[in-house]
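Visitor: dropping the sequence and predicted coords here.
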Amino acid sequence: MAERTSSAAAGVSTADSPDAIRNVALVGPSGAGKTTLVEALLVAAGVLPRMGSVTEGSTVCDFDDAEIAQQRSVSLALAPLEHNGIKVNLIDTPGYADFIGELRAGLRAADCAMFVIAANENVDEPTKALWLECARVGMPRAVVITKLDHARANYTNALAGAQQAFGDKVAPLYFPAAEGVVGLLTRTHYEYADGKRSTHAPAEGYADEFVELRGSLIEGIIEESEDETLMERYLGGEEIDQEVLIGDLEKAVARGSFFPVIPVCAGTGIGTCELLEVATRGFPSPPEHQLPEVFTPQGAPRRPLPCDPDGPLLAEVVKTTSDPYVGRVSLVRVFSGTIRPDATVHVSGHFSAFTERHTHADSGPTAGHADHDEDERLGTLSFPLGKQQRPAPAVVAGDICAIGRLSRAETGDALSDKADPLLLRPWTMPDPLLPVAVQPRAKTDEDKLSVGLARLAAEDPTLRIEQNPETHQIVLWCMGEAHAGVVLDALTRRYGVSVDTVELRTPLRETFGGKAKGHGRHVKQSGGHGQYAVCDIEVEPLPEGSGFEFVDKVVGGAVPRQFIGSVEKGIRAQMERGLGADAGYPVVDIRVTLYDGKAHSVDSSDFAFQMAGGLALREAAAATTVNLLEPVDEITVLIPDDLVGSVMSDLSSRRARVVGTDKADEDRTLVRAEIPQVELARYAIDLRSLSHGAGSFTRSFVRYEPMPDAAAARVRRAV
């Protein structure tokens, strides 16, 4: 990882070998300067002539004008460059918590990461969460401290904060000094002036700092070395050869056990060449990074595949974008084989063997796309750079490309040889927990809304579309307010759909509060055959979850046998419609006993007894109390220990019952509670605010429970 001048090439060629590729995700909090850093690295590599050289004020990483307008990156973007004969695919990931699905997709496509923090900001809880996301997948990382030229920049504090938050394996490889950086291993000062880099020995003023930092770095490298004699030799006063230290450092970084720190100033270019050296020499190539598990489309495991251009084809769609004019474009990571334009491949994905189907209360499935397993012909291959597309004749294992006209594949799908279909175990996607109810602004928008939502769901696995059959609402399950805003903006801007957000309705139930009798009489006579049916029923409540029971106690043929089922059918239909005009929620957990009635030899019919059964149920409801039942979810809230009291107090204000707490890890607690669904509508937003981004929760439906009288009265008044 020795620092030396870049031999940048203006432009990026197709890689011929996986060993000559580095797939690097830029990870860090929103506002840390990831996108600006990508642009600075492209300038350093000669891909761009200068900073800000892309027209219309957008950065090279912007796929979407909405991202510029909102001043935040919300989606993956790919920027390839070449340095010292190595192709580096920079994958810019979002730092905002709402777009963690895009982050995980970026980590899936990458083999290593640059973890970016700003010198003018503290390491907060959301930043720690991003670090843990990388740790969970074993991602090798280097820490990049940016914004050295900011008025409030403090490199020393930023470094200390990173070491405290991420552990003692975080150590500086360089430190900033006088318009440049000093390399601790090479004892060289790299100075940047007028767009050029020069080298000389460090000034005497840095001697004490240099000695202290260099000693800590060498000790950290030696601790990670496979040569057990190095530490003894070093402590004995032996000067360890620089190339030995660099070799051990590169191995430690590649296996993800050591995290070098590089200070970079994107505006002046300071540290960019050094960072490219770390990326090309210290980061692992695709063959060194373990391939995800491989299966057949039916879920049977297959042997691991090597990252070999001559091996079986296996690639994965890590991002999907669509445009009304360009059509669908898929960002694809090739794990094995070589992909070529106009080839026919097999598309596999979204299979129930790997995708859990979620059901929210009784409203139906709210997760997953339709299974598919089909062949498709590829369109053109290209290497994207922002909105530019550079044609690619072929793409080998380990590389990333964009594919046009891949109309059936969605994010997370696998592409393989049609004669030997394969599937990768999908990466874990977080559950969207913020429901947003929408409706088209005009009748003419209904069809366009359906098309737009289907396309957005194909692009974004963290977006779930629910057509609630009870409330008749279209509900978008999003990761948070920012995610919802991006979805709604895309509907309007890309698909021309005007929608309004409306209050979310909770699917309630009704049940009887006590025993009651009902008399149903449906008699009409108006020329020809009339309608005649009379039935008497008794209704009593059953325990929660019992459902519906129908008991026939008619004697003497008061209700003919052929019409007993008609009465039951009419009662069931009335239960679906509800018991009154003021509410009209489905009725559950009752036993209905038919004990008497009357019939007419000519005018009685199936329809007449259905009507009489429904009328009898309504009369019985009028004679007793009807209780509203609300759905209750079980939630688990993961929070730092010092916020347990605040979170439990907030839950109590939401009518929750805390059922237990468990120690999750060293400084986190898991709070388990049961809470009415109506109280969870904005909990994803409120918990994030309460915990400053440090809390998370999961939810699952448990049962229906009686709603308190005051809350039930408010519901009935609102109808």
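Guide: That came in fine, so what should we check first? Numbers count the residues shown, from 1 in each chain.
Visitor: going by C-alpha atoms from here, please, whenever you check contacts or count neighbours.
Guide: Will do.
Visitor: which residue is nearest the middle of this structure?
Guide: In the chain, the C-alpha nearest the mean C-alpha coordinate belongs to G101, at 2.6 Å (CA atoms, centre = their mean).
Visitor: tell me which stretches of the stretch 151-300 of the chain form helices.
Guide: Assigned by DSSP state H, counting those that start in this stretch, the helices in the stretch 151-300 of the chain fall at 155-166, 207-224, 230-235, 242-254, 272-277.
Visitor: give me the residues contacting the third one.
Guide: Yep, that's helix 230-235 we're talking about. 219, 222-223, 240 (CA atoms under 8 Å, 6 or more residues apart in numbering).
Visitor: can you pick the most crowded of the residues you listed?
Guide: I222 (22 neighbours; other CA atoms under 10 Å).
Visitor: quickly note the distance from that residue to D208.
Guide: 21 Å (CA to CA, to the nearest Å).
Visitor: D373 now?
Guide: 64 Å.
Visitor: before we move on, what about L37?
Guide: 30 Å.
Visitor: the more surrounded of the two?
Guide: L37 (24 against 10).
Visitor: show me what contacts that one?
Guide: So L37 contacts 146, 266 (CA under 8 Å, 6+ apart).
Visitor: quick one: the strands in the stretch 201-350 of the chain?
Guide: Along the stretch 201-350 of the chain, counting by DSSP state E, counting those that start in this stretch, strands occupy 259-263, 294-295, 314-323, 327-336, 338-339, 344-349.
Visitor: take this one as well and set it beside the first:
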Amino acid sequence: MADRSGGSTGAAGVGPAVDGPGKVRNVVLVGHTGAGKTTLVESLLVATGTITRPGRVEDGTTVSDFDDIEHRQHRSVSLSLAPVEFDGVKINLLDTPGYADFVGDLRAGLRAADAALFVISAADGVDGSTRMLWDECAAVGMPRALVVTKLDSARADFDEMTAICQRVFGDGDTDRVLPLYLPLHGDDESVVGLMGLLTQRVYDYSSGTRETRDPDPEHLPLIEEARNRLIEAVIAESEDESLMDRYLGGEEIDVDTLVADLELAVSRGSFYPILATSTVNNLGSIELLEGIVRACPTPPEHEVPPVTTPEGKPCEPLTCDPEGPLVAEVVKTTSDPYVGRISLVRVFSGTLRPDMTVHVSGHGLADRGHEDHDVDERVGALSSPLGKTQRQLGRGIAGDVVAVAKLTRAETGDTLSDKDHPMLMEPWVMPDPLLPVAIQAHSKADEDKLSQGLARLVAEDPTLRLEHNPDTRQLVLWCMGEAHVDVLLDRLRTRYGVAVDAIPHKVSLRETFAGKAAGRGRHVKQSGGHGQFAVCEIEVEPLPNGAGFEFVDKVFGGSVPRQFIPSVEKGVRAQMARGVAAGFPVVDLRVTLVDGKAHSVDSSDMAFQMAGSLALREAAAAAQVHLLEPVSEVQIIVADEYVGGVMSDLSSRRGRVVGTEPVGAGRTSVRAEVPEIEISRYAIDLRSISHGTGQFGRSYVRHEPMPPQLAAKVKAEHAA
């Protein structure tokens, strides 16, 4: 097991010093909104003396030193870092947003951390969104511990909450989820302390400070029963196969051995200890800090993600070694109008130092507006951030999380490595943004600044996809949900001074001919001097879906000179791009040029282009033109209890269910084909239907004819 002993303390204004990777714990706080994650971070900051007081009231709002540091408005919707020092160990607390819209920040926090504290409110319990967050952690194999907050709430019941956690998170084995402490109740049944099961000591906070004493006689049977169950669960993971027999034989196992096996069980992901806290007197904060230091895995125990060269050639596996090759990753990017760009960086291997030149390698998420980086860049100052305060660091060693200034090219997800030996780290999975929002600049002044502001937003947020739709000529932000939209537009306005208006999002429709038709295009102008003369006659017929465009020349006798036949085709193609009924591109069409007329002097390339365009428009006027709408295959994963509601809703959206199948753990996958125009806001609607537990993906399948009544409405709007 890695060295877990103490280290040195950073001076005022200087970040905590780190003597080695074993002196670091990277812990991400996970939980739904309102569980108390940020309040818990504040309690730990107070308990370690990082800030001096838990809060004060200003203008009717409770604020603190941490509130002064961190913007309260954005703290709950963005990944933030709060480093503390306890028992000589630097603990990087990564606070993640609980909103489903900001799952990208959650995944960034999971990437940077080595263990997760799953924060659950004793007053609110476990809901569907909590289970989804748990699944996010499980998907990346993140070791987890549970922290039950708000024990001081009138509705809190620790025993009931323990039973719920065992049922929801134990995967059928309740001994995988057990408490390390039991609450100590006072005369009025309020929680005044904790009873440690491994240490068999009481930590009493009733006097306002933490006092350690022996348990009262009436508490011993309760402690003994819970302790025996805990010890058996912990030593089942021990590498000492004789330990269980010795324990069952009556031998007393020392606490250090139990703690070592506890850390092993947690790091393997086979055991999830429960800890408890309350805001009253910071109850449980010290116990939680001790648990983080002694039971959470260290960075060397966390496997470094695979790396390749920027060209894709595999590299040797890396370890968390400060003397190894430099490989670090940008997990969060923020921009400040005054400070500039700040990059939150997890160092996986090697040592990062101020002013060194590094190579920046990116993954090229071109579909989301992220360019593929492959440049050298000089690192600015390193710091250990606490909100807006940046405590300077002399280095960032393997295992640490640091803030880096002046990385103007690096974006979230990019790899920093040695400039002479560049490497690229395997990316974490980015969620797909599925809510489209079309925007336009509010004024001409905003239009001039819009592109720069959007570029900064894209650099900060890899879950955002920026699209310039050539068909609808709209600028579209693909977002995770309504809250995500609100935050993005607010950042554009407040950080970058760009005001935008949301406008109705248009779907990329197509047009096609329903049957055969003929058209004649005549472009004749004479206004003195050189005139314009071109006549062409065409026949059009629809082709099968997806066949594209065909141009056939059947002109005989030179009625249209050979040099002008390509001009007719060019004019037809140009008109197809502009549309013939509602302004959408025409597809799946064969156009046959059958006849025409030319003038020896006045005919020209441009004249025959115009004639070809006019001929197609005349043919469209004589035929029925269908509007084609895009259809997507949607795969929805939802709890079994909501399957009926989902299928009923899909039917109301003109959807066709093509299959359902169970995917385990009481969840079902529903596959359906649905017109895209019906699912523009499905990211929002599905949450409502499934109470926040559903998720879906979509992929384009084809275009197919729109119902006549809807097509008529679209054509009427275009004509108006």
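Guide: Looks like it arrived, so ask away. A quick note: this is a predicted structure, and the numbers were derived from the prediction, not measured.
Visitor: which stretches of the stretch 301-450 of structure 1 form helices?
Guide: Under DSSP H, counting those that start in this stretch, the stretch 301-450 of structure 1 gives helices at 446-459.
Visitor: any idea how far I21 of structure 1 is from P286 of structure 1?
Guide: From P286 of structure 1 to I21 of structure 1 the distance is 7 Å (CA to CA).
Visitor: what is in contact with these two at once?
Guide: G398.
Visitor: and the helices of the stretch 151-300 of structure 1: which comes nearest R668 of structure 1?
Guide: helix 155-166 (14.5 Å; CA to CA).
Visitor: that closest one: average distance to aligned residues in structure 2?
Guide: Superposing on structure 2 and averaging over aligned pairs (mean CA distance after the TM-score superposition for structure 1), helix 155-166 of structure 1 comes out at 1.2 Å.
Visitor: if we can go back for a sec, okay if I get the strands of the stretch 201-350 of structure 1 as TSV plus mean neighbour count and distance to Q574 of structure 1?
Guide: Formatted as TSV, these follow (neighbours: other CA atoms under 10 Å; distance: least, CA to CA, whole Å):
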stretch	mean neighbour count	distance to Q574 of structure 1
strand 259-263	26	66
strand 294-295	18	49
strand 314-323	23	45
strand 327-336	24	47
strand 338-339	23	59
strand 344-349	25	42
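Visitor: in structure 2, what residue corresponds to G220 of structure 1?
Guide: Aligned by TM-score structural alignment, G220 of structure 1 pairs with A233 of structure 2.
Visitor: so its match touches V177, yeah?
Guide: No. Under the criterion of CA atoms under 8 Å, A233 of structure 2 is not in contact with V177, lying 9.1 Å apart.
Visitor: name the nearest residue to G596 of structure 2, sequence neighbours excluded.
Guide: C536 (3.9 Å; CA to CA, 6 or more residues apart in numbering).
Visitor: quick check: that neighbour touching V524?
Guide: No. Assessed by CA under 8 Å, C536 of structure 2 is found out of contact with V524, at 11.5 Å.
Visitor: circling back to that earlier point, what do A233 and V177 of structure 2 both touch?
Guide: F271.
Visitor: that older thread, return the most buried member of the helices of the stretch 151-300 of structure 1.
Guide: helix 272-277 (a mean of 23; mean count of other CA atoms under 10 Å).
Visitor: in a strand, A135 of structure 1, correct?
Guide: No. Read with DSSP: H, G, I helix; E, B strand; the rest coil, A135 of structure 1 is helix and lies in no strand.
Visitor: that one -> structure 2?
Guide: Aligned partner of A135 of structure 1 by TM-score structural alignment: A138.
Visitor: burial count for its match?
Guide: 13.
Visitor: quick one: average offset of the longest strand anywhere in structure 1 versus structure 2, please.
Guide: Looking only at structure 1 and at elements set by DSSP state E, the strand with the highest residue count is strand 626-640. For strand 626-640 of structure 1, the mean deviation from structure 2 after alignment is 0.8 Å (mean CA distance after the TM-score superposition for structure 1).
Visitor: in whatever helix or strand comes next after that strand, what counts as buried?
Guide: Scanning forward in sequence from strand 626-640 of structure 1 by DSSP states H and E, the next helix or strand is helix 644-653. Residues 644, 647-648, 651 are the ones in helix 644-653 of structure 1 that count as buried (16 or more other CA atoms under 10 Å).
Visitor: where do the helices sit along the stretch 451-600 of structure 2?
Guide: Counting by DSSP H, counting those that start in this stretch, the helices of the stretch 451-600 of structure 2 are 482-494, 565-578.
Visitor: okay, those helices, which one's buried deepest?
Guide: Of these, helix 565-578 is the most buried (mean count of other CA under 10 Å), at a mean of 21.
Visitor: which part of structure 1 lines up with it?
Guide: Counting by TM-score structural alignment, helix 565-578 of structure 2 corresponds to residues 564-577.
Visitor: and the residue nearest to the centre of structure 1, how far is that from M51 of structure 1?
Guide: Using CA to CA, G101 of structure 1 is found at 29 Å from M51 of structure 1.
Visitor: start and end of stretch 665-683 of structure 2, how far apart?
Guide: 22 Å.
Visitor: stretch 497-507 of structure 1 too?
Guide: End-to-end distance (CA to CA), stretch 497-507 of structure 1: 27 Å.
Visitor: in structure 2, what stretch matches it?
Guide: Stretch 497-507 of structure 1 covers residues 498-508 of structure 2 once aligned (TM-score structural alignment).
Visitor: residues in contact with the matching stretch: which ones?
Guide: Here stretch 498-508 of structure 2 has contacts from 436-443, 446-447, 449-450, 453, 471-472, 474, 476, 489, 492-493, 584, 629-630, 676-677, using CA under 8 Å, 6+ apart.
Visitor: can you say which of those residues are buried?
Guide: 436-441, 446, 449-450, 453, 471, 474, 476, 489, 492, 584, 629-630, 676-677.
Visitor: neighbours of the aligned residue in structure 2 for G299 of structure 1, how many?
Guide: Residue pairing (TM-score structural alignment): G299 of structure 1 is matched to G312 of structure 2. Neighbours of G312 of structure 2 under the rule other CA under 10 Å: 10.
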